[in-house]
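**Student:** sequence first, predicted model second:
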Amino acid sequence: MLRIGLTGSIGMGKSTMAKLFAELGLPVNDADAVVHDLYSGEAALLVEAAFPGTVKDGVVDRQELGRQLSATPGGFKRLEEIVHPLVRKRESEFIAREREKGSVMVLLDIPLLFETGAEKRVDVIVVVTCDPQIQRSRVLARPNMTEEKFNAILARQTPDAEKRKRADYVIDTSFSIEAARERVAETVSDIKRRLANGEFEHA
């Protein structure tokens, strides 16, 4: 079974592109959705133990967590040590289920693919990109987002140019959704062609 890794920096449109891949029939494992689920489930108590006062009514308050993380040296590393193993476990369970169903390929939506070494777990890498000014305006339009937060997030992410260099496929979302949909379809079609030709070692 071929594992396609989808990634992209904040504001590039990765989540929207994951939906377009799903529309073409690819099973998608969304790491962001998994984290959201974990924050109201098995990760909540662990996060509260590491960052007291961040859990309200059994659910991690992302605003409060973000506030504590920005004030705590090494906070992000501690959070990653809690969350990443749980996310990996869910990803492994997803892959096992899809393999059992006989799926030919799956899409793993992994925001920190390069940052966490997840490129070793996939056969193909698709990077979502866009013009930096478009990225900036998208991100700053989000609720509670500031220039400072945006810059702090970018500082923790692999630069976009580096991601594009390491990609097998690049999808630019600077243009219309129709143009992006077309590029996603072309990408899937080419991956299927290469898969049929036996070009992927681990599939």
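**Tutor:** All right, it came through fine.
**Student:** only C-alpha atoms from now on, for both contacts and neighbour counts.
**Tutor:** Noted.
**Student:** tell me which element the residue nearest to I95 when sequence neighbours are not counted is part of?
**Tutor:** Once flanking residues are discounted, I95 sits nearest to V106: 7.7 Å by C-alpha to C-alpha, 6 or more residues apart in numbering. Assessed by DSSP states H and E, V106 sits inside strand 105-109.
**Student:** hmm, who's touching that strand?
**Tutor:** Strand 105-109 has contacts (C-alpha atoms under 8 Å, 6 or more residues apart in numbering) with 1-7, 14-15, 18, 21, 26-31, 91, 95, 98.
**Student:** of those residues, which belong to strands?
**Tutor:** Among the contacts of strand 105-109, the members falling in strands (DSSP state E) are 2-7, 28-30.
**Student:** ranking these by neighbours, who comes first?
**Tutor:** Highest neighbour count within the ones in strands among the contacts of strand 105-109: L6, with 30 neighbours (other C-alpha atoms under 10 Å).
**Student:** who are the contact partners of that one?
**Tutor:** By C-alpha under 8 Å, 6+ apart, L6 lies in contact with 14, 18, 107-111, 113, 125-128.
**Student:** before we move on, the earlier item: mind listing residues that contact the helix or strand just after the strand holding V106?
**Tutor:** Next helix or strand after strand 105-109 toward the C-terminus (DSSP H and E): strand 124-129. With C-alpha under 8 Å, 6+ apart as the test, strand 124-129 has contacts from 2-9, 12-14, 17, 119, 160, 163-164, 166-174.
**Student:** are any of these buried, and if so which?
**Tutor:** Buried by 16 or more other C-alpha atoms under 10 Å: 2-9, 12-14, 17, 119, 160, 163-164, 167-174, out of these.
**Student:** now the lengthiest helix in the chain and strand 2-7, what's the angle there?
**Tutor:** Using DSSP state H to define each element, the chain has its longest helix at helix 75-101. Taking axes from the mean of the first three to the mean of the last three C-alpha atoms, to 10 degrees, one finds helix 75-101 and strand 2-7 inclined to each other by 150 degrees.
**Student:** okay, one more to line up with it:
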Amino acid sequence: MGLKRRPVIVGLTGSIGMGKSKISDKFRHLGVPVFDADAAVREVQGPGGVALPAIETEFPGTTGPSGVDRAKLGAAVFGKPDRLKRLERIVHPAVGRMQQRFLRRNRSRRMVVLDIPLLLEGEGWKHVDLVAVASAPFHVQRARVLARPGMTQEKFRNVLRHQTPDSVKRDLADVVIETGRGRLLTFRTVKSIVKAMR
């Protein structure tokens, strides 16, 4: 009896503004299923989200009919590591269950991508076959992030403080996907990963 084949799992990560979403779109374009951890967080915190009751209990007044009030919840945890940890203990298990359902649904595929911003900050990297890091020069990253609505220099610096530096992520990567040197290079790299994994 042959061994059951399972998908090759590519863990896609990268710091804020490095172009992970565009890379995920390219994987999808090539027929590869992608689990978007950020989208999963929005779902569990959105209207009717499974994490809402626990969030409201822990941080009263931060949720409503539309789900989490991002401004209120942000104010409750911003710059407060202990409160952020409490929030993560609510949200991460719910997202983890969604990820497991995604993997079960796609167990017959040749490869899947887990798009996880904090893959290298936690232990998610232990559960993937290949770590792909989205990367761009700092000036490109900075321009992208500061162009976002509501983003400030202070918020940008705070996010960077909580993320592993890009240079370290590049060193830990099995493959680096450049996103600041033209779309063609990015697409070629993604295509080469899909070809190799298949």
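**Tutor:** All right, it came through fine. Bear in mind that the values here come from a model prediction, so they are computed numbers and not experimental data.
**Student:** which one of the contacts of L6 of structure 1 is nearest to Q63 of structure 1?
**Tutor:** The closest of the contacts of L6 of structure 1 to Q63 of structure 1 turns out to be P111 (C-alpha to C-alpha; 19.3 Å).
**Student:** counterpart of the closest one over in structure 2?
**Tutor:** Counting by TM-score structural alignment, P111 of structure 1 corresponds to P117 in structure 2.
**Student:** counting neighbours, what do you get for its match?
**Tutor:** P117 of structure 2 has 21 nearby residues by other C-alpha under 10 Å.
**Student:** wait, isn't it in contact with S15?
**Tutor:** Yes - with contact defined as C-alpha atoms under 8 Å, P117 of structure 2 counts as touching S15 (6.7 Å).
**Student:** hmm, back to that, so which of the contacts of L6 of structure 1 is the most crowded?
**Tutor:** Counting by other C-alpha under 10 Å, top hit in the contacts of L6 of structure 1: V128 with 28 neighbours.
**Student:** what distance do you get for it to D61 of structure 1?
**Tutor:** Going from V128 of structure 1 to D61 of structure 1 by C-alpha to C-alpha, to the nearest Å gives 28 Å.
**Student:** could you do L6 of structure 1 as well?
**Tutor:** Taking C-alpha to C-alpha, one finds L6 of structure 1 at 27 Å from D61 of structure 1.
**Student:** map P85 of structure 1 across to structure 2 for me.
**Tutor:** Under the alignment by TM-score structural alignment, P85 of structure 1 pairs with P93 in structure 2.
**Student:** and that match, how many neighbours does it have?
**Tutor:** 12.
**Student:** excluding chain neighbours, what is closest to the equivalent of L185 of structure 2 over in structure 1?
**Tutor:** Using TM-score structural alignment to pair residues, one finds that L185 of structure 2 aligns to A179 in structure 1. Counting by C-alpha to C-alpha, 6+ apart, T173 is the residue found nearest to A179 of structure 1 once chain neighbours are left out, at 7.9 Å.
**Student:** is it true that that neighbour touches G8?
**Tutor:** No - counting by C-alpha under 8 Å, T173 of structure 1 does not reach G8; the two are 10.8 Å apart.
**Student:** sorry, back to before: which residues are in contact with the match of P85 of structure 1?
**Tutor:** Contacts for P93 of structure 2 (C-alpha under 8 Å, 6+ apart) come out as none.
**Student:** between strand 124-129 and the strand holding V106 of structure 1, find me the angle.
**Tutor:** Orientation note: strand 105-109 of structure 1 sits at an angle of 40 degrees relative to strand 124-129 (the same axes, to 10 degrees).
**Student:** E56 of structure 2 belongs to a helix?
**Tutor:** Yes - note on E56 of structure 2: a helix contains this position according to DSSP: H, G, I helix; E, B strand; the rest coil.
**Student:** need the contact list for it.
**Tutor:** The contact partners of E56 of structure 2, taken as C-alpha under 8 Å, 6+ apart, are 62-63.
**Student:** how close does it get to R161 of structure 2?
**Tutor:** For E56 of structure 2, the distance to R161 of structure 2 equals 27 Å [C-alpha to C-alpha].
**Student:** counterpart of H162 of structure 2 in structure 1?
**Tutor:** Using TM-score structural alignment, H162 of structure 2 sits opposite R156 in structure 1.
**Student:** measure that match to F51 of structure 1 for me?
**Tutor:** 20 Å.
**Student:** those two - which one has more neighbours?
**Tutor:** Neighbour comparison, R156 of structure 1 and F51: the larger count goes to F51, with 18 against 11 (by other C-alpha under 10 Å).
**Student:** counterpart of that one in structure 2?
**Tutor:** Using TM-score structural alignment, F51 of structure 1 sits opposite F59 in structure 2.
**Student:** next one: its match from I9 of structure 2, what distance?
**Tutor:** 35 Å.
**Student:** equivalent analysis for E56 of structure 2, please.
**Tutor:** The value you get for E56 of structure 2 to I9 of structure 2, if C-alpha to C-alpha is used, is 34 Å.
**Student:** skip the chain neighbours and tell me the closest residue to Y39 of structure 1.
**Tutor:** Closest residue to Y39 of structure 1 apart from its sequence neighbours, by C-alpha to C-alpha, 6+ apart: V60 at 5.2 Å.
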